[in-house]
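> Predicted model and sequence below, questions to follow.
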Amino acid sequence: MSDAAALLSALVAIPSVCRTPNGAIVALVRDHLARHGVEAAILPGPEGDRANLFATIGPRDVPGIVLSGHLDVVPAGEGWTGDPFALRQVGDRLVGRGAVDMKGFVACLLALVPEMVRAPLARPIHLALSYDEEVGCVGVRHMIARLPELCATPTACLVGEPSEMRPVLRHKGKVAGRLTVRGRAGHSSRPDLADNAVHLAADLVGLVRGLHEDFVARGPFHDMFTPASSTLQVGVIAGGTGVNVVPDTCRIDWEARAVPGTDPMTIHDALLARVAGLVDPLRAAGREVAVESEVLSAYPALDLPDDAPLRSLAEAWSGHAALGAVSYGTEAGLFQAAGIPSIICGPGRIAEAHRPDESIGLADLDECCAMLRRVIAQQS
């Protein structure tokens, strides 16, 4: 195995599933860096059992580039033809949970650390590895908040999500929320003495669909995306205990994807305004109903201008022309929101992510390492 493939094997062997403690994988990365004389800052999150890792190679007081990845993976699920947490080679591909999303990129970073250390870097390279990206870019927010104490303001951030090594300029933002509908329970033979939470929830689903249709019909639109508008959908409905019981609780989990230029939280606020317009008159009329709202996750869109210097740099590093937009979301939007020009470029295909027998090609790792060598040379 190449150095990157061997490191990927070690990373995959640690089942760093999102929303679980990640001390083992953070320790693996920290120890690898320490063997090459690089000190890592371990940045615990408020959960207490998860941490980000940030390391600088080169001068700390000079603006440099952030190379960003996440250490968590989605649960393995069913359908694997082997142990998802034991990397195995099948032909010219390496199979394991997280192989492409996105431990392959992290493995390439770690494999290139000795070359980063040896290089006469005039500008630093920062390694930023986060936790719980898969559940709404949770950990990276805390790391970005601490950047001023860790380094001079970076000039750029490259997020290594799988893009087939094509630099990506844009993705939509996202907000996911939960509406918990409260009614009054009762016997189904006397629904007039109860308030059916599922029935009210059905009306709220109609509000989500109506707001979605408004965006589809009236925009704003962004031609780089398919669909070209912001979108909303309900993904989960849960309520009721039996057909002979009027349910007093129902939960709706919904999501919006916002085109660049639209703050995802404005969609959240617009939906809640419609909810209040429906529920407040019912309460005023004496109905025993209420709706509680919770934001589950949110991150802004990425929108790097076509003429941004980082675009031409990333094209030179990767050897590929930039791609205008992708449908998935990343931490790049949060780095951009913090004032750091950001772009996506990483090994492998996003279609391989989150599926059984997730894999990455050996050639993908080689191509990523070649790109990182050009980044090192440019920083020297």
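It's in.
> from here on, contacts and neighbour counts on C-alpha atoms
Will do.
> Only the buried residues of stretch 262-277, if you could.
Residues of stretch 262-277 classed as buried by neighbour count (16 or more other CA atoms under 10 Å): 262-265, 267-268, 271-272, 275.
> Likewise for stretch 335-344?
Buried, per 16+ other CA under 10 Å, within stretch 335-344: 335-336, 340-344.
> Determine the number of other residues adjacent to I376.
23 (other CA atoms under 10 Å).
> Tell me the helices and strands packed up against the helix or strand it falls within.
Using DSSP states H and E, I376 maps to helix 362-379. Helix 362-379 sits against helix 3-12, helix 104-111, helix 309-318, with contacts defined as 3 or more CA pairs under 8 Å, 6 or more residues apart in numbering; DSSP states H and E.
> next one: the helix or strand just after the last one to chain centre, how far?
Put plainly, it is helix 309-318. Per DSSP H and E, the first helix or strand lying C-terminal to helix 309-318 is helix 332-337. Computed by CA atoms, centre = their mean, to the nearest Å, the separation of helix 332-337 from the middle of its chain amounts to 11 Å.
> and the comparison structure, right after this:
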Amino acid sequence: MDTLQRSRAILKDLIAYPTISALSNLDMIAHMAGLLEDAGARCDLYASPCGTKANLFATIGPERDGGIVLSGHSDVVPVAQQPWSSDPFVMEERDDRLYGRGTCDMKGFIAATLAMAPALAEQVRDRTLHFAFTYDEEVGCLGAQHLADILKNRGLTPGIAIIGEPTEMRIIDGHKGCHEYTTRFTGLAGHGSCPDHGVNAVEYAVRYVHHLLGLKDRLRARAPAQSPFDPPWTTVNVGALAGGVAHNVIAPTAQVDWEMRPVQAGDAQLVLSSLQEFCERELLPQMRAVHPDASILLDIVGEVAGLTPTDENEARRIVSQLTGATNSDVVAFGTEAGIFQALGMDVVVCGPGSIEQAHKADEFLAIEQLAQCLTMLERLGAKLADPADT
């Protein structure tokens, strides 16, 4: 079986694990660890605080600093309410495409690395190769932040990381940060005919959202003159607003799920400070005038740093050699790359598939993209086999 056939077979197995972020990834992690151990890797599993998920960090070669990390996240987004043409957790091949939830985001890259692991294990010499597979990227990069803390405590400092998110095998060396929040409103229930006798949490949530969206123009005006991003300013998005119990009941609770994608740290502080001031100056006094125990609480789901382009980047240089790409680019979507960069590593994002297919019904990975990824990894193996070349 050649590596492309093996990759497809492994990907089929990975897609069958429904690793939606709300569910456990332990079975898939155990499966991947088995494949890596069969290839001769030393595998460490690090359980999440809740114990239902885990990171996998595997090593081939000497235990030393300066290694190369191949990284991907194991979780996928939900499929509920999406009009799939086939079972999203049964991989199907149609028109030279592999369909299934996670094919491009990002189990295709993971499958390619697992398929290549036996060959890479034979080629590693002086430079260590690591595999880092994380949990809960889709809900705040929680697993990668956990893994970063572990690597710090281990005193292990790899030199570069290749994050295999879907970029159509383009080299990405910069992206915005991703800050995700949930704001919870607690009011006072009552009969809908007497709105002044209660505190309608939904009404206050709507006013909160209105204020948040009102910051868009200020953020647009603050865009750095040389910002490489599209759009070049910090964006905000309200993903969900829920609350209340019935048409004729004053809503006692409400919840707003929202995010921002900062291009600079000051923008994030502007948004959070403005919302806090608005709540303390207007919303909370009005709510508590009726119900002293009314509250507005901000939960931080995740505050993930962006990936900052740098003039010197060994990861960019090496991946350019492996792929033949001479240019790098930036993207608006977020990844775990900034977390690895904060550890002192040179980082790029480069993987098979297009972000245009991610998170949608009938998500797919073109077989040609998977083959390109395998070519990159085969060339990486040749580079690892030649100590003078790494």
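That came through, no problem. Just so it is clear, the structure is predicted and the values come from calculations on it, not from any experiment.
> picking up where we left off before, between the helices and strands packed on helix 362-379 of the first structure, which one is nearest to A41 of the first structure?
Comparing those against A41 of the first structure with CA to CA, the closest turns out to be helix 104-111 (15.5 Å).
> out of the helices and strands packed on helix 362-379 of the first structure, deepest packed?
Mean neighbours per residue, mean count of other CA atoms under 10 Å, is largest over these for helix 104-111, with a mean of 26.
> For the aligned partner of V113 of the first structure in the second structure, which non-adjacent residue is closest in space?
Matched by TM-score structural alignment, V113 of the first structure corresponds to A117 in the second structure. In space, and not counting its chain neighbours, A117 of the second structure is closest to A39: 6.0 Å by CA to CA, 6 or more residues apart in numbering.
> Next, find the distance separating that neighbour from H291 of the second structure.
63 Å (CA to CA, to the nearest Å).
> now swap in D96 of the second structure and tell me
For D96 of the second structure, the distance to H291 of the second structure equals 61 Å [CA to CA].
> With P88 of the second structure instead?
P88 of the second structure is 47 Å from H291 of the second structure, by CA to CA.
> Repeat that for V330 of the second structure.
V330 of the second structure sits 48 Å away from H291 of the second structure, going by CA to CA.
> hang on, the earlier thing: the match of V113 of the first structure is in what secondary structure piece?
Going by DSSP H and E, A117 of the second structure is in helix 108-123.
> contacts for that helix?
Contacting residues not belonging to helix 108-123 of the second structure are listed as 3-4, 6-8, 10-11, 14, 32, 35-36, 38-41, 60-61, 70-72, 102, 164-165, 351-352, 365, 370, 373-374, 377-378, 381-382, 384-385 [CA atoms under 8 Å, 6 or more residues apart in numbering].
> Return a PyMOL selection command for the buried portion of these.
Buried residues within those, by 16+ other CA under 10 Å, are selected in PyMOL with:
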select buried, resi 3+4+6+7+8+10+11+14+32+35+36+39+40+41+60+61+70+71+72+102+164+165+351+352+365+370+373+374+377+378+381+382+384+385
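> Give me the more crowded residue out of D96 and H291 of the second structure.
The neighbour comparison of D96 of the second structure against H291 (other CA under 10 Å) goes to H291, with 17 against 11.
> hang on, isn't the more buried one packed against T186?
No. Counting by CA atoms under 8 Å, H291 of the second structure does not reach T186; the two are 9.8 Å apart.
> what residues are up against T19 of the second structure?
25, 28, 74-76.
> Show me the strands in the stretch 1-150 of the first structure, by range?
If DSSP state E, counting those that start in this stretch is used as the criterion, the strands of the stretch 1-150 of the first structure fall at 40-44, 51-57, 65-70, 88-90, 93-95, 125-130.
> Read off where the first one ends up in the second structure.
Aligned using TM-score structural alignment, strand 40-44 of the first structure spans residues 43-47 in the second structure.
> same check, this time on the fourth one
Under the alignment (TM-score structural alignment), strand 88-90 of the first structure falls on residues 92-94 in the second structure.
> and if you look at the last one?
Per TM-score structural alignment, the counterpart of strand 125-130 of the first structure in the second structure is residues 129-134.
> Tell me roughly how far that stretch lies from the first structure on average.
Compared with the first structure after the fit, stretch 129-134 of the second structure shows a mean deviation of 0.5 Å (mean CA distance after the TM-score superposition for the first structure).
> contacting residues around that stretch?
Contact with stretch 129-134 of the second structure is made by 29, 54-61, 67-75, 143-144, 147, as judged by CA under 8 Å, 6+ apart.
> Run the chain-centre distance for that stretch.
Worked out by CA atoms, centre = their mean, stretch 129-134 of the second structure lies 15 Å from the chain centre.
> same deal with stretch 114-123 of the second structure?
Distance of stretch 114-123 of the second structure from the chain centroid (CA atoms, centre = their mean) equals 26 Å.
> ditto for stretch 325-342 of the second structure
12 Å.
> still on that earlier bit, and the buried residues of stretch 262-277 of the first structure, which two are the farthest apart?
Spanning the widest gap among these are T262 and V275, at 20.4 Å by CA to CA.
> A strand includes V234 of the first structure, no?
Yes. According to DSSP: H, G, I helix; E, B strand; the rest coil, V234 of the first structure belongs to a strand.
> burial measure for it, as a count.
For V234 of the first structure, the count of nearby residues is 18 (other CA under 10 Å).
> Touching, it and L207? I think so.
No. V234 of the first structure is beyond contact range of L207, at 10.3 Å (criterion: CA under 8 Å).
> For whichever strand or helix holds S273 of the second structure, give me the average deviation versus the first structure.
Assigned by DSSP H and E, S273 of the second structure belongs to helix 265-278. Superposed on the first structure, helix 265-278 of the second structure shows a mean distance of 4.1 Å to its aligned residues (mean CA distance after the TM-score superposition for the first structure).
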